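Colleague: Structure, please.
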Amino acid sequence: MKLRNFALSSIALACMATTGTVAAEDEWVDVYGKIMLTLDKVDEDNGDDQWEVNSNASRFGVKGKGAAGNLEAFYQLEWEVDIADESKEKNIKSRNQFVGVRGGFGEILGGRSDTPTKKLQKKIDLFGDLQGDIKHTFNAEVRASNIVQYSTPKMGGFKAKLALLPGEDTGSNDGLADATSIALEYKTGGLNLGLSMDSDVEGENVDTTRIMAQYKMDAWQFGLMYQDTDNNGTDGDGIMASVKYSSGDNAFKLQVIDSDAWEAGVSSKIKYTSQTSIGWDHKLGKKTTFFTYLTLSEEGANEDEDSIFGIGLVQKF
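Modeller: The predicted model follows:
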């Protein structure tokens, strides 16, 4: 009931503010969201063919910042909402929710947040929240609870993040840094390079290394990511490449993934060994986009072939 009242209050606040943002002299609050609904034709190799209406991690939230002495405090509270299938208590799920402070030293936050390794994907994944999302072929896509994270200020194009995940008395793991996620980025012009390492984030003795490169040149965006995971001596790796071309209100996208990360046996979300996705986005307005896409997938050791074709609408607020 409290969550429902809070959500209703947030919506009311958004209606009161014509821009969705409330600003005072030292404070800034934004009520925001994204609805991404698709009509999908799913064809599976086992013969299951069906039409589906999917919500694709539609979400709403509140974020803001304000003066805290000589520092700046910031916060975010975000929830996923399923506008297509689920109702009642299953309709709302928590996403990133944290509070922190920032200043000349960098920033510190605590709560629930995507790990530095997950954040390192940047916008290389062109089909996030859809069937072509890399979470279906790669592990390390973790939104961690009980996280404490420090981010350095930018130093000559470099920036680093260190996240500590306490075990909180789970067996023998009860220290401050039972699991760690570290990322280093370098950005100059249209080039963005990154390296990250997760240790024990997805289980004891599970180590993941991720390397990414992104380059933007005029209307083109290129992305490349490589990842390797070692789970107690069992190895799995994968590579992803993507390209996006924008022209006016249109964007054309291609993404290819090949991965055997499932062999490491880390994440239950991994379903596919390879995926090829193509898509077209067309902006109908500043916050409204129509899109269509096709994803072809090979599943598991048997390489069963699945496909999904969809049309959708994104509405942001």
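Colleague: going forward, measure contacts and count neighbours with C-alpha atoms only.
Modeller: Will do.
Colleague: Next, the buried residues of stretch 240-259.
Modeller: 240-246, 251-259 (16 or more other C-alpha atoms under 10 Å).
Colleague: of these, closest to residue 195?
Modeller: Closest approach to residue 195 among those (C-alpha to C-alpha): residue 240, at 14.8 Å.
Colleague: surely that closest one meets residue 226?
Modeller: Yes. In terms of C-alpha atoms under 8 Å, residue 240 counts as a neighbour of residue 226; the distance is 6.6 Å.
Colleague: ok, back up a step: what's the farthest-apart pair in the buried residues of stretch 240-259?
Modeller: The two members of these with the most space between them (C-alpha to C-alpha) are 246 and 259, at 27.7 Å.
Colleague: buried stuff in the longest helix along the chain?
Modeller: Ranked by residue count, the top helix of the chain under DSSP state H comes out as helix 2-16. Along helix 2-16, these residues count as buried under the neighbour rule (16+ other C-alpha under 10 Å): 7, 10, 11, 13, 14.
Colleague: Go through the very next helix or strand once past it and flag the buried ones.
Modeller: Once helix 2-16 ends, the next helix or strand along the chain (criterion: DSSP states H and E) is strand 21-23. By neighbour count with 16+ other C-alpha under 10 Å, strand 21-23 contains the buried residues 21, 22.
Colleague: all helices of the stretch 101-250 of the chain, in order?
Modeller: Taking DSSP state H, counting those that start in this stretch, the helices of the stretch 101-250 of the chain run over residues 116-119.
Colleague: which stretches of it form strands?
Modeller: With DSSP state E, counting those that start in this stretch, the ranges of strands along the stretch 101-250 of the chain come out as 106-114, 143-151, 158-165, 179-188, 191-199, 206-217, 220-231, 234-247, 250-259.
Colleague: Distance from the fifth one to the middle of the chain?
Modeller: So the one you mean is strand 191-199. Mean-position distance between strand 191-199 and its chain equals 15 Å (C-alpha atoms, centre = their mean, to the nearest Å).
Colleague: tell me what it is packed against?
Modeller: helix 116-119, strand 179-188, strand 206-217 (3 or more C-alpha pairs under 8 Å, 6 or more residues apart in numbering; DSSP states H and E).
Colleague: before we move on, what about the last one?
Modeller: When contacts are defined as 3+ C-alpha pairs under 8 Å, 6+ apart, strand 250-259 sits against strand 234-247, strand 272-285.
Colleague: picking that back up, distance to residue 128 for the strands of the stretch 101-250 of the chain - can I get that in JSON lines?
Modeller: Output for the strands of the stretch 101-250 of the chain, formatted as JSON lines (distance: least, C-alpha to C-alpha, whole Å):
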{"stretch": "strand 106-114", "distance to residue 128": "14"}
{"stretch": "strand 143-151", "distance to residue 128": "14"}
{"stretch": "strand 158-165", "distance to residue 128": "22"}
{"stretch": "strand 179-188", "distance to residue 128": "21"}
{"stretch": "strand 191-199", "distance to residue 128": "19"}
{"stretch": "strand 206-217", "distance to residue 128": "16"}
{"stretch": "strand 220-231", "distance to residue 128": "14"}
{"stretch": "strand 234-247", "distance to residue 128": "12"}
{"stretch": "strand 250-259", "distance to residue 128": "11"}
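Colleague: Could you also give me the structure for this next sequence, so I can compare it with the first?
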Amino acid sequence: TALKQSQGKVDLFSDLEGDIKNAFKGENRMGSSVSYASNSYQGFKLLATFVAEDSDSAGAENGYSMAVTYGDAALKKSAIYAAIAADSEVNGYDVVRASVQGKVADFKLGAMYQTQEKVDGSSEADGYLLSAAYTMASNTFKLQYQAMDFKGSDDKTAISAGVDHQLNKNTKLFGFYSNFDMDNNVDQDYLGVGIEYKF
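Modeller: A predicted model of the protein is given here:
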């Protein structure tokens, strides 16, 4: 969806155990949907997604996801990337998200703020994410903190730390540790190592 795409590369542990989807709603890959991305105009882009209602779910409505972004998400063509996005009735939630990431020397610093609510009004929450990456030679050291405050319910916090080692243009070794504090639920800890090769 447009909202998921709007995060750019602020989430340093995307698709790993520390992925923001463990505390934030809105990380959706929807079927029966159509997306649009405009050309860049002075650094600004418009993203939009239409999600058709699910005929198998009683009371399901069409969903809409919109985002406006500024800059280059890879921070190669610009020193800053920023986005504001919203979901309306996408996968059962209304979500508003603001993201920003900037590059200063060898540091990449990112932040995200999000509010989310079930479409039936039964669950409200707001939270934030802070991320930092430092590159030294072939190594990138990463740290990320995420918190979500659920109104009248449990809070969730997550912290992840990791390091990437670039062997060459296509091959990367990586390791990470993630911890989730789920209040009344069982806390979770993950330790992982891996290799990524891009064809």
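Colleague: circling back to that earlier point, nearest to residue 264 of structure 1, of the helices and strands packed on strand 250-259 of structure 1?
Modeller: Nearest of these (C-alpha to C-alpha): strand 234-247, 5.0 Å.
Colleague: What's the match for residue 171 of structure 2 in structure 1?
Modeller: Taking TM-score structural alignment, residue 171 of structure 2 has residue 288 as its aligned residue in structure 1.
Colleague: Just to check, that match is in contact with residue 281?
Modeller: No. Under the criterion of C-alpha under 8 Å, residue 288 of structure 1 makes no contact with residue 281, lying 10.4 Å away.
Colleague: Pull up the aligned stretch in structure 1 for stretch 94-113 of structure 2.
Modeller: So stretch 94-113 of structure 2 is aligned with residues 207-226, judged by TM-score structural alignment.
Colleague: One more: stretch 24-43 of structure 2?
Modeller: Against structure 1, the aligned range for stretch 24-43 of structure 2 is residues 138-157 (TM-score structural alignment).
Colleague: And for stretch 131-147 of structure 2?
Modeller: Using TM-score structural alignment, stretch 131-147 of structure 2 pairs with 242-258 in structure 1.
Colleague: quick one: furthest residue from the center of structure 2?
Modeller: Each residue of structure 2 has a distance to the centre, and by C-alpha atoms, centre = their mean the biggest one is for residue 58: 29.0 Å.
Colleague: Identify the residues contacting that residue.
Modeller: Residues in contact with residue 58 of structure 2 (C-alpha atoms under 8 Å, 6 or more residues apart in numbering): none are found.
Colleague: Quick check: it vs residue 148 of structure 2, distance?
Modeller: Remark: distance between residue 58 of structure 2 and residue 148 of structure 2 (C-alpha to C-alpha, to the nearest Å) = 29 Å.
Colleague: Residue 80 of structure 2 now?
Modeller: From residue 80 of structure 2 over to residue 148 of structure 2 the distance is 25 Å, taken as C-alpha to C-alpha.
Colleague: so residue 172 of structure 2 makes contact with residue 164?
Modeller: Yes. Here residue 172 of structure 2 lies in contact with residue 164, judged by C-alpha under 8 Å, at a distance of 6.7 Å.
Colleague: The two: which is more packed in?
Modeller: Neighbours were counted for residue 172 of structure 2 and for residue 164 using other C-alpha atoms under 10 Å; residue 164 has more, 20 against 17.
Colleague: Name the nearest residue to that one, ignoring sequence neighbours.
Modeller: Nearest non-adjacent residue to residue 164 of structure 2, counting by C-alpha to C-alpha, 6 or more residues apart in numbering: residue 174, 4.3 Å away.
Colleague: from what I can see the one you found touches residue 163, true?
Modeller: Yes. With contact defined as C-alpha under 8 Å, residue 174 of structure 2 reaches residue 163; the gap is 5.7 Å.
Colleague: residue in structure 2 matching residue 313 of structure 1?
Modeller: By TM-score structural alignment, residue 313 of structure 1 lines up with residue 195.
Colleague: ok, now which ones touch the counterpart of residue 71 of structure 2 in structure 1?
Modeller: Matched by TM-score structural alignment, residue 71 of structure 2 corresponds to residue 187 in structure 1. Counting by C-alpha under 8 Å, 6+ apart, residue 187 of structure 1 touches 157, 158, 193.
Colleague: How about residue 192 of structure 1: what's its closest non-neighbour residue?
Modeller: Distances taken as C-alpha to C-alpha, 6+ apart place residue 214 nearest to residue 192 of structure 1, at 5.1 Å, with adjacent residues excluded.
Colleague: so who does the one you found touch?
Modeller: By C-alpha under 8 Å, 6+ apart, the residues touching residue 214 of structure 1 are 124, 190, 191, 192, 193, 221, 222, 223, 224.
Colleague: buried sites along the match of stretch 24-43 of structure 2?
Modeller: Within stretch 138-157 of structure 1, the residues scored as buried using 16+ other C-alpha under 10 Å are 138-142, 144-145, 147-153.
Colleague: Determine how far the last residue of that stretch lies from the first.
Modeller: OK, stretch 138-157 of structure 1 end separation, C-alpha to C-alpha: 28 Å.
Colleague: now swap in stretch 113-133 of structure 1 and tell me
Modeller: 18 Å.
Colleague: Check stretch 25-32 of structure 2 too.
Modeller: Using C-alpha to C-alpha, one end of stretch 25-32 of structure 2 lies 19 Å from the other.
Colleague: distance between that stretch and the chain's centre?
Modeller: Here stretch 25-32 of structure 2 shows a centroid-to-chain-centroid distance of 12 Å under the convention C-alpha atoms, centre = their mean.
Colleague: How about residues contacting it?
Modeller: Contact with stretch 25-32 of structure 2 is made by 1, 3-4, 20-21, 51-52, 87, 90-91, 93, 95, 116, as judged by C-alpha under 8 Å, 6+ apart.
Colleague: can those residues go into CSV with extra columns for neighbour count and distance to residue 191 of structure 2?
Modeller: Listed next are the contacts of stretch 25-32 of structure 2 as CSV, based on neighbours: other C-alpha atoms under 10 Å; distance: C-alpha to C-alpha, whole Å:
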residue, neighbour count, distance to residue 191 of structure 2
1, 26, 29
3, 27, 29
4, 20, 25
20, 23, 17
21, 15, 18
51, 21, 36
52, 17, 38
87, 26, 32
90, 27, 32
91, 22, 30
93, 19, 31
95, 25, 30
116, 23, 29
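Colleague: list the contacts for residue 257 of structure 1?
Modeller: Contacts for residue 257 of structure 1 (C-alpha under 8 Å, 6+ apart) come out as 134, 137, 238, 239, 240, 241, 273, 274, 275, 276.
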